[in-house]
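S.K.: Take a look and give me a structure for this.
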Amino acid sequence: MKTFTFFAIILAVLITDPKEISKVNALKKEAEAAYLAKDYELALAKYTLLRDSMGVNDPAIKLNLAHAHYHLNDTAGAKSNYNQLATSSYNNLKSIALQQLGVMSKDAGKLEEALQQLKSAIKADPTNQDARYNYEVVKKLLEEQKQQQQQNQDQENQDQENKEGEDENQEQKQDQSKDGEQENKENQEGENQEQSEEEKQDQEQQNQEQKEGEEEEQEKSQEQMTKEKLEEMGISEEKARQLLEAMRQSEIKYLQHQKRKPTKRPPSGKPDW
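M.R.: Purely as a prediction, here's the structure:
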């Protein structure tokens, strides 16, 4: 902060005693000297003595009191005195008070509030270059803050879109995995079913072959028994075939003869004539 200008203001309360006037002037010089020496605690004590104990109602003293509080990091004391001067009829004092309130708001991160206070400071005194400088600083900071907020918002939106995309991809992968598992399961079931049918067919074929083998064995056994029986009877296989053929022919003739015999008409109960 640049060195503050001190203002010589006519005392609101007239002091007629020359000794009192001399004492007040001396104390003011001591306070100003302490302030310029950056001994803000001593300056604050002397300005407070002038205001409270000696009843000096000087706006310049209030301004320096506020400055002393500010340098001592007494935010509450500084704001209290600056706010009293923010409505002063002295535009130069009003402008400095508003400027300081704007700087304090900036330091607290309240950029919108700071910008309005500095704007009011310039309006109160267009020649206040410190107020103009701080106004431009705060304006730039506010623009950067809004830009950063927009970038953060864009990044959040991008992160959200990426997250949603990742979630969607994950869901698709899960669905594909489920579909793949289901397809594998169906394929396995189909293979098991085909294998079961093939095994069933193989078993049926084996059973059929076994049955045919048994029947063939039975036929061979029957032929062997017949052959042995014919040998016991002293009849050759040829002779046995001839006898079987003769029996078959005889049976055929018998059946044909039976067909040619007239069927007897059942009695009707009436004379034949």
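S.K.: C-alpha from now on. contacts and neighbour counts both.
M.R.: Fine.
S.K.: What is the three-state secondary structure of the closest residue to Gln100 other than its chain neighbours?
M.R.: Nearest residue to Gln100, sequence neighbours excluded (C-alpha to C-alpha, 6 or more residues apart in numbering): Tyr82, at 7.4 Å. With DSSP: H, G, I helix; E, B strand; the rest coil as the basis, Tyr82 sits in helix.
S.K.: Sequence B follows; please return its structure for comparison with A:
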Amino acid sequence: MKKLFYIVWLMPLFIVLPAWVLAQDENAAIREGNKLYKERQYEKALPAYQKAIEQNPNNTKARYNLANARYRTGNLPDAEKSFDELIEKSNEKNYKEKGYYNKGVTLTKQKKLLESIESYKNALKLDPTDEDARFNLQKALTELKKQQPQEKQQQQKQQQKQKQQNNKLDKKKMEQYLKSLEQKEQEVQRKMQQNRSRAVTQPEKDW
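M.R.: As a prediction, the model looks like this:
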């Protein structure tokens, strides 16, 4: 993957709004998260970004940085979920494209190639000039083509193994069936022998 994850650094804000105090707290939380992220303290950065999102669920920057921090911690399923939430909630085309791209990276790392391919395609729909997305898409497609013969070969091996197991099972069943027939035959012979013995030892009738 050529493109590296990066976080959004906030420019100084000058807010003249009734909710300016809340906005300052929100941005302060993001700055705190960014500081910890830069220091590679990704686990500690998570609560800061989460705090910003709690204060403003529509804060795209906080959601984007939270997803990246989760990726850096190695928690790929949670990172994938966070990128999904970013894509769903963001109204900004730029962030949606970044979300799809980084989700693609996350999926690729989890070996979910088909899903990652779709994610890169979605990123390119939003930004056809994203050469990194194009590069990763091609790489994922190439890797998928390599895997398909391997998967087919593995499937054939599994089928052969199953066939051998079935043959063994059929052979065992046949042996059990033949043994059962043999036992029945022996039982019939035994009864016939007993009948002959009784016939020989039976006294003649005294008239």
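S.K.: hmm, back to that, list the contacts for the residue nearest to Gln100 of structure 1?
M.R.: By C-alpha atoms under 8 Å, 6 or more residues apart in numbering, the contact set of Tyr82 of structure 1 is 62-63, 66, 97-98, 100-101.
S.K.: go again using 7 Å as the cut-off
M.R.: 63, 66, 97, 101 (C-alpha atoms under 7 Å, 6 or more residues apart in numbering).
S.K.: just Tyr71 of structure 2 next, same as before
M.R.: Taking C-alpha under 7 Å, 6+ apart, we find Tyr71 of structure 2 in contact with Ala79.
S.K.: Can you give me the separation between it and Asn166 of structure 2?
M.R.: 45 Å (C-alpha to C-alpha, to the nearest Å).
S.K.: Ala133 of structure 2 too?
M.R.: Ala133 of structure 2 is 47 Å from Asn166 of structure 2, by C-alpha to C-alpha.
S.K.: More neighbours: the two, which one.
M.R.: Ala133 (29 against 12; other C-alpha atoms under 10 Å).
S.K.: what do we get in structure 1 for that one?
M.R.: Under the alignment (TM-score structural alignment), Ala133 of structure 2 pairs with Ala131 in structure 1.
S.K.: At which residues are the helices of structure 1 located?
M.R.: With DSSP state H, the ranges of helices along structure 1 come out as 18-36, 40-48, 59-71, 75-85, 91-107, 111-124, 129-233, 237-260.
S.K.: For Ala8 of structure 1, which of those is the nearest?
M.R.: Closest of those to Ala8 of structure 1 is helix 59-71, at 7.1 Å (criterion: C-alpha to C-alpha).
S.K.: rewinding a little: and Lys2 of structure 1, which of the helices of structure 1 is closest to it?
M.R.: helix 129-233 (8.1 Å).
S.K.: and that closest one, what other elements does it pack with?
M.R.: helix 111-124 (3 or more C-alpha pairs under 7 Å, 6 or more residues apart in numbering; DSSP states H and E).
S.K.: What are the buried residues along the helix it packs on?
M.R.: 111, 113-115, 117-122, 124 (16 or more other C-alpha atoms under 10 Å).
S.K.: what's the answer for stretch 42-54 of structure 1, then?
M.R.: 42-44, 46-50.
S.K.: about what we covered before: so can I have TSV of the helices of structure 1 showing distance to Lys2 of structure 1?
M.R.: Output for the helices of structure 1, formatted as TSV (distance: least, C-alpha to C-alpha, whole Å):
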stretch	distance to Lys2 of structure 1
helix 18-36	12
helix 40-48	15
helix 59-71	12
helix 75-85	17
helix 91-107	12
helix 111-124	16
helix 129-233	8
helix 237-260	147
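S.K.: Go through those and name the closest to Leu11 of structure 1.
M.R.: helix 59-71 (9.1 Å).
S.K.: Count residues in the vicinity of the residue lying closest to Glu80 of structure 2 once chain neighbours are set aside, would you?
M.R.: Once flanking residues are discounted, Glu80 of structure 2 sits nearest to Lys103: 5.8 Å by C-alpha to C-alpha, 6+ apart. Counted with other C-alpha under 10 Å, residues neighbouring Lys103 of structure 2 total 29.
S.K.: how about Lys103 of structure 2, what's its match in structure 1?
M.R.: Lys103 of structure 2 maps onto Leu101 in structure 1, by TM-score structural alignment.
S.K.: Distance of Leu50 of structure 1 relative to Tyr40 of structure 1?
M.R.: On the measure of C-alpha to C-alpha, Leu50 of structure 1 and Tyr40 of structure 1 end up 15 Å apart.
S.K.: hmm, I was thinking of Thr226 of structure 1
M.R.: The spacing between Thr226 of structure 1 and Tyr40 of structure 1, counted by C-alpha to C-alpha, is 145 Å.
S.K.: Looking at those two, which one has more neighbours?
M.R.: Tyr40 (22 against 13).
S.K.: Show me what the more buried one aligns to in structure 2.
M.R.: Using TM-score structural alignment, Tyr40 of structure 1 pairs with Tyr42 in structure 2.
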